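Novice: with the sequence up front, the predicted model follows.
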Amino acid sequence: MLKIGLTGGIGSGKSTVASMLEEYKYTIIDADTVSREVLNKYSEILEKVRIQFGDNFFDWRGEFRRREFGNHVFRFPKERKKYESIIMPFIIKEINEKFEQLEKKGEHIVILDAPTLIENNLHEEMDMVILVWVDQSTQIQRIKSRDKLSQNEIINRINAQMSLDRKKDYANFIIDNGKNLIKTKEQIDDLVELLRLYEK
C-alpha cells in the first residue's frame, strides 16, 4: 500500500485539495479529525492538559475551552510543544491503526491529510509527500475571510507552523493553490496521472 502525506499550512487550501482528491475515490485519513477523536476517546489527554496547563481552559461544567486553549498554545511556542508532546503519541497511534486497517481491506493508496506532517516527522513514514503551497499574503487573506481571528492570532498561527517555502524541501509534488480552482484542478489531474502509475 502506498502511503501519501498531504500537507500545507493554515489558509493554503489543503482541505479543498483533499476534497478534490476524494472525488477520485482516494481514501483520506484526516489528522485534524483524528486529533478531535482522540480527545473524546482518551480521557487521560485532558487530564494531562489540566495538570500541565491548569483549570483556566475548562469551563464550570468541566468542558474543554478549545478555542481559548488554541489561541494560548499558538501564542506561546513552548506551550504548544508541551501540548503536542501530550497528544501526538495518541494521534500517531490512531493514524497507524487506520493505515493498518485500510491495508487489510486491500486499499492500494491512502492519503494522510496532516497540516503538521513535517513538523511531527510523519513525512518519514510516507512514500510520497504532496505540498499545497500559497504565498503568505494569500494565506492571511483566506484566514481573514474564513475565521474570526485577529491579525495577531492569524500571524501567530502561521508562525506556529513551518513556512510553506521551507516545506518545499520535503515535498515530492507541489500544488500551487494561489491562483484559481481551474489551475488547481489541472495540477491535481497531473498528480492523479502520476499516482495511476503506482496502481498498475
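Specialist: Happy to help now that I have it. Numbering: from 1, shown residues only.

Novice: from now on I want contacts and neighbour counts done on CA atoms only, so please keep to that.
Specialist: Fine.

Novice: ends of stretch 113-122, how far apart?
Specialist: One end of stretch 113-122 sits 11 Å from the other (C-alpha to C-alpha, to the nearest Å).

Novice: next up, a structure to set beside the first:
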Amino acid sequence: MTGGIATGKSTVAAMLQQLGARIIDADALAREIVEPGKEAWQEIVSAFGREILRADQSIDREKLRKQVFEDQQARKRLESITHPRIRTLAQQRIQQLAAEGAEIIVYVAPLLFENQAHLWLRPVILVACDLAKQKRRLRDRDKLTEGQIRQHLKAQMSLAEKRKLADFIIENN
C-alpha cells in the first residue's frame, strides 16, 4: 500500500490490521536500520557528519531531513544507503509472516513506486486524497510552511502518476 505524504496511509493500515491483516511499515523499518551502531547508521554519519546526531547517538531525523530536502544529491545519497536495506528487511519480514501463516500481509511504503517495489509486490493499493486536503493535513499535523509542503510533495511521485500504476485506489477525503 502506498500514497503521498499525509494521504492517510497509517489510518487505512490500522483499519486493515483490525480486520486481521499483518502490517509491515517501511517507515518503521527505516527507523530500525538506522539505530546507533548499525551499518546504515555508520554510513549516514560518515556521509552527513556527526552534527546530525543527538546526545544519545541516535540520528536527529529533523536535522537530517533539512539537509536532504535542500540538496537533491544528498537525498539520493541517503536513499542509496537506506532503500536497499529497507527492501531487504521488508522481504525478510514478508517471508517470515508468510511462513507463520499470515493470510494478508500489507507492506506500507510511501515510496513504493519510486523504489520499484510494485514490480515484486501486488496488488498495489493507493491511498489518495485531493491536494488541498493533503496540504491542510501537512499544515495541521506537521506544522509545515507552504514552502516546506512544496518540498515534501516535490520529493515524491505525484498522486496522479501513482493513480496510473495502482491496482486499487482508496479515496480518503
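Specialist: Yes, it's here. Quantities reported herein were computed from a predicted structural model and do not represent experimental measurements.

Novice: quick one: TM-score?
Specialist: The TM-score (TM-score structural alignment, normalised by the length of the second structure) is 0.93; 173 aligned residues with a C-alpha RMSD of 1.6 Å.

Novice: can you count the residues close to residue 89 of the first structure?
Specialist: For residue 89 of the first structure, the count of nearby residues is 11 (other C-alpha atoms under 10 Å).

Novice: that one -> the second structure?
Specialist: Residue 89 of the first structure is assigned residue 84 in the second structure as its aligned equivalent, the criterion being TM-score structural alignment.

Novice: just the helices in the first structure please.
Specialist: Using DSSP state H, the helices found in the first structure span residues 14-23, 31-41, 43-53, 66-75, 77-104, 136-146, 151-159, 164-167, 181-199.

Novice: and these: which comes nearest residue 173 of the first structure?
Specialist: Nearest of these to residue 173 of the first structure, taken as C-alpha to C-alpha: helix 181-199 at 7.7 Å.

Novice: would you mind pulling the contact partners of that closest one?
Specialist: With contact meaning C-alpha atoms under 8 Å, 6 or more residues apart in numbering, helix 181-199 of the first structure is reached by 2, 17, 20-21, 108-109, 173, 175-177.

Novice: now that helix: buried residues?
Specialist: For helix 181-199 of the first structure, a neighbour-count test (16 or more other C-alpha atoms under 10 Å) marks 184-185, 187-188, 191 as buried.

Novice: now swap in stretch 141-158 of the first structure and tell me
Specialist: Going by neighbour count (16+ other C-alpha under 10 Å), the buried part of stretch 141-158 of the first structure is 143, 153-158.

Novice: with distance to residue 13 of the first structure added, can I get these in a markdown table?
Specialist: Output for those, formatted as a markdown table (distance: C-alpha to C-alpha, whole Å):
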| residue | distance to residue 13 of the first structure |
| --- | --- |
| 143 | 10 |
| 153 | 18 |
| 154 | 15 |
| 155 | 17 |
| 156 | 18 |
| 157 | 15 |
| 158 | 14 |
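
Novice: quick one: the residue of the first structure most remote from its centre and residue 40 of the first structure, what's the gap?
Specialist: In the first structure, residue 60 marks the outermost C-alpha relative to the chain mean, sitting 30.6 Å out by C-alpha atoms, centre = their mean. Residue 60 of the first structure sits 18 Å away from residue 40 of the first structure, going by C-alpha to C-alpha.

Novice: ditto for residue 162 of the first structure
Specialist: Distance, residue 162 of the first structure to residue 40 of the first structure, using C-alpha to C-alpha: 28 Å.

Novice: those two: which has the busier surroundings?
Specialist: More crowded of residue 162 of the first structure and residue 40, by other C-alpha under 10 Å: residue 162, with 15 against 11.
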